[in-house]
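Colleague: Any chance you could fold what I've pasted below:
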Amino acid sequence: MIVVKLGGSLSHSESLIKCLNNLEQNYAPNAIVIVPGGGAFADQVRLAQQRWQFDDLTAHRMAILAMQQMALLIKGLKRCFTIAHSVNDIKKQLSRQRIVIWSPDIVELDQAGIEASWDITSDSLAAWLASTLAAKELILIKSAIIDKNFNLQQLAEHDIIDQGFCDVVSQATFKITIINQQNC
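Modeller: Predicted structure coming up:
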């Protein structure tokens, strides 16, 4: 099984549909779970938090809702994909050989002890999901240019991946691939 995190910023160009088409053509019927970034919806959460100064827990939950909105957008573009909200639901859908879009359940993430912080974004959530599902690979598709010479720590320092990612994957048994949207 492969977990693919699609950066939310892909929705600002034709890259989103191109990547979705490539995933559908190159991976189906293999087990694949798409983790959507929050994109412009998450950007609005950041702006609202700056304006209103509410706590990180509230912002975290609102950012999860942003990911859910992106899941609906992807489903709207790819009617044959299916949305799953929980780990158990993902497993059921994968057994039916469907491409699954994860629309994360806030309660499940809270129960898993996921930190409510901007250091933990959809990158780290995708890594958590890949670990929880015992995926063989996690692919992060980013709009940023990826320097192949950078290690994960350097990617975090350059804000290519979130600050918590390295901790989440420290014990990972799956392969991690980070690519630019042009290569998807």
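
Colleague: Please make it C-alpha for all contacts and neighbour counts, starting now.
Modeller: OK.

Colleague: The closest residue to residue 36 other than its chain neighbours: what's it in contact with?
Modeller: Of all residues not flanking residue 36 in the chain, residue 6 sits nearest, at 5.1 Å (Cα to Cα, 6 or more residues apart in numbering). Residue 6 makes contacts with 16, 34, 35, 36, 37, 140, 141, 142, as judged by Cα atoms under 8 Å, 6 or more residues apart in numbering.

Colleague: Show me how far the host helix or strand of residue 26 is from its chain's centre.
Modeller: Assigned by DSSP states H and E, residue 26 belongs to helix 15-27. Distance, stretch centre to chain centre, for helix 15-27: 15 Å (Cα atoms, centre = their mean, to the nearest Å).

Colleague: and the next helix or strand after that helix with helix 15-27, angle?
Modeller: Under the assignment DSSP H and E, the closest C-terminal helix or strand after helix 15-27 is strand 32-36. With axes from the mean of the first three to the mean of the last three Cα atoms, to 10 degrees applied, the angle from strand 32-36 to helix 15-27 works out at 170 degrees.

Colleague: which residues sit against strand 32-36?
Modeller: If you take Cα under 8 Å, 6+ apart as the criterion, strand 32-36 is touched by 1-8, 67-68, 70-71, 90, 94, 98-103, 122, 126.

Colleague: Distance of the residue nearest to residue 36 relative to residue 14?
Modeller: From residue 6 over to residue 14 the distance is 13 Å, taken as Cα to Cα, to the nearest Å.

Colleague: ditto for residue 48
Modeller: To residue 14, residue 48 is 27 Å away according to Cα to Cα.

Colleague: Looking at these two, which one has more neighbours?
Modeller: The neighbour count for residue 48 versus residue 14, taken as other Cα atoms under 10 Å, is higher for residue 48 (13 against 10).

Colleague: Could you also give me the structure for this second sequence? I'd like to compare it with the first:
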Amino acid sequence: MRFYVVKIGGSLIGCAKDIVRRLFLLSENGYGFLLVPGGGPMADLVRSLYKSGLVSDEAAHWMAVLAMEEYAYLLADGTGAELVDDPCPSQDIRILRPYRYLLKNDSGLEHSWDYTSDAIAALVACRLGSDMIKVTDVDGVMISGRLVSEIRASELMGLRSCIDQGSLRIIGSCGSRCFVLNGSIPERLIAMMEELPERCHGTVIW
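Modeller: As a prediction, this is how the structure comes out:
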């Protein structure tokens, strides 16, 4: 079985359910996926409130995690994927409810905007000993306008990119890889995922 933790970004909210449904095609061929939702527009609202000085770092952290949980219900709605609080590798499509999961143990996460849903997905992948796929609306990590096919997490520290700084710290410390793939065209995404880990049509961070 090939198992991955898959972070589905909020930028893909319009096609996210299609992605989930298509992942079932891979599960029939020996793949298992634990989906970690992004925060989407719900987390954007939290960030706006934080920038306005209306909430603290601590409150914003948990509000943003709750925003991820809202997205989890959207991903599960009508797709057949199961919502879970205690993840484990399985040949199935499951969606993590991050708030319930992290209430039990969120060690390894700072309560700051350096640690967003990317970092939560990276932490889950690290705990499960799995590689992570970040599904987003860009082709991968861009440096000076150029797509980078492979890069160490440490080389991205301090640089602005499509993945947060907390994720880089976690990936760099636990040995998991992160594959950054464009999910804007769901059928193309599935084809790219079938070629992992031998070939990545995006960026591999390790």
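
Colleague: Quick check: TM-score for this pair?
Modeller: The TM-score (TM-score structural alignment, normalised by the length of the first structure) is 0.83; 173 aligned residues with a Cα RMSD of 2.1 Å.

Colleague: hmm, who's touching the helix holding residue 26 of the first structure?
Modeller: Helix 15-27 of the first structure has contacts (Cα under 8 Å, 6+ apart) with 6, 10, 77, 78, 99, 181, 182, 184.

Colleague: Make CSV from these and add distance to residue 25 of the first structure to it.
Modeller: As requested, the contacts of helix 15-27 of the first structure are exported to CSV (distance: Cα to Cα, whole Å):
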residue, distance to residue 25 of the first structure
6, 16
10, 19
77, 15
78, 12
99, 11
181, 16
182, 16
184, 12
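
Colleague: Between the residues you listed, identify the one with the most neighbours.
Modeller: Result: residue 6 is most packed of the contacts of helix 15-27 of the first structure (other Cα under 10 Å), 29 neighbours.

Colleague: Check the gap between the aligned partner of that one in the second structure and residue 122 of the second structure for me.
Modeller: Using TM-score structural alignment, the partner of residue 6 of the first structure in the second structure is residue 8. Residue 8 of the second structure sits 12 Å away from residue 122 of the second structure, taking Cα to Cα as the criterion.

Colleague: ok, back up a step: can the contacts of helix 15-27 of the first structure go into CSV with extra columns for secondary structure?
Modeller: Shown next, in CSV, are these (DSSP: H, G, I helix; E, B strand; the rest coil):
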residue, secondary structure
6, strand
10, helix
77, helix
78, coil
99, coil
181, helix
182, helix
184, coil
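
Colleague: how about the nearest residue to residue 32 of the first structure, chain neighbours excluded?
Modeller: Nearest residue to residue 32 of the first structure in three dimensions, chain neighbours excluded: residue 2, at 4.9 Å (Cα to Cα, 6+ apart).

Colleague: give the contact list for the one you found.
Modeller: 31, 32, 33, 130, 135, 136, 137, 138, 139.

Colleague: And the buried ones among those residues, selectable in PyMOL?
Modeller: Restricted to buried positions by 16 or more other Cα atoms under 10 Å, the PyMOL selection for the contacts of residue 2 of the first structure reads:
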select buried, resi 31+32+33+130+135+137+138+139
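
Colleague: any idea which of the contacts of residue 2 of the first structure is the one closest to residue 155 of the first structure?
Modeller: Each of these was scored against residue 155 of the first structure by Cα to Cα, and residue 139 proved nearest at 14.4 Å.

Colleague: Which helix or strand contains the closest one?
Modeller: Counting by DSSP H and E, residue 139 of the first structure is part of strand 137-142.

Colleague: same deal with residue 142 of the second structure?
Modeller: Residue-wise, residue 142 of the second structure maps onto strand 141-143 under DSSP H and E.

Colleague: Where do the helices of the second structure begin and end?
Modeller: Using DSSP state H, the helices of the second structure run over residues 16-27, 40-51, 57-76, 98-104, 117-128, 153-156, 165-174, 186-194.

Colleague: Please identify the deepest-packed of these.
Modeller: helix 117-128 (a mean of 24; mean count of other Cα atoms under 10 Å).

Colleague: okay, it sits on what stretch of the first structure?
Modeller: Under TM-score structural alignment, helix 117-128 of the second structure corresponds to residues 122-133 of the first structure.

Colleague: Report the contact partners of the residue lying closest to residue 109 of the second structure once chain neighbours are set aside.
Modeller: Once flanking residues are discounted, residue 109 of the second structure sits nearest to residue 115: 6.6 Å by Cα to Cα, 6+ apart. Taking Cα under 8 Å, 6+ apart as the contact definition, residue 115 of the second structure lies against 109, 164, 165, 166, 167.
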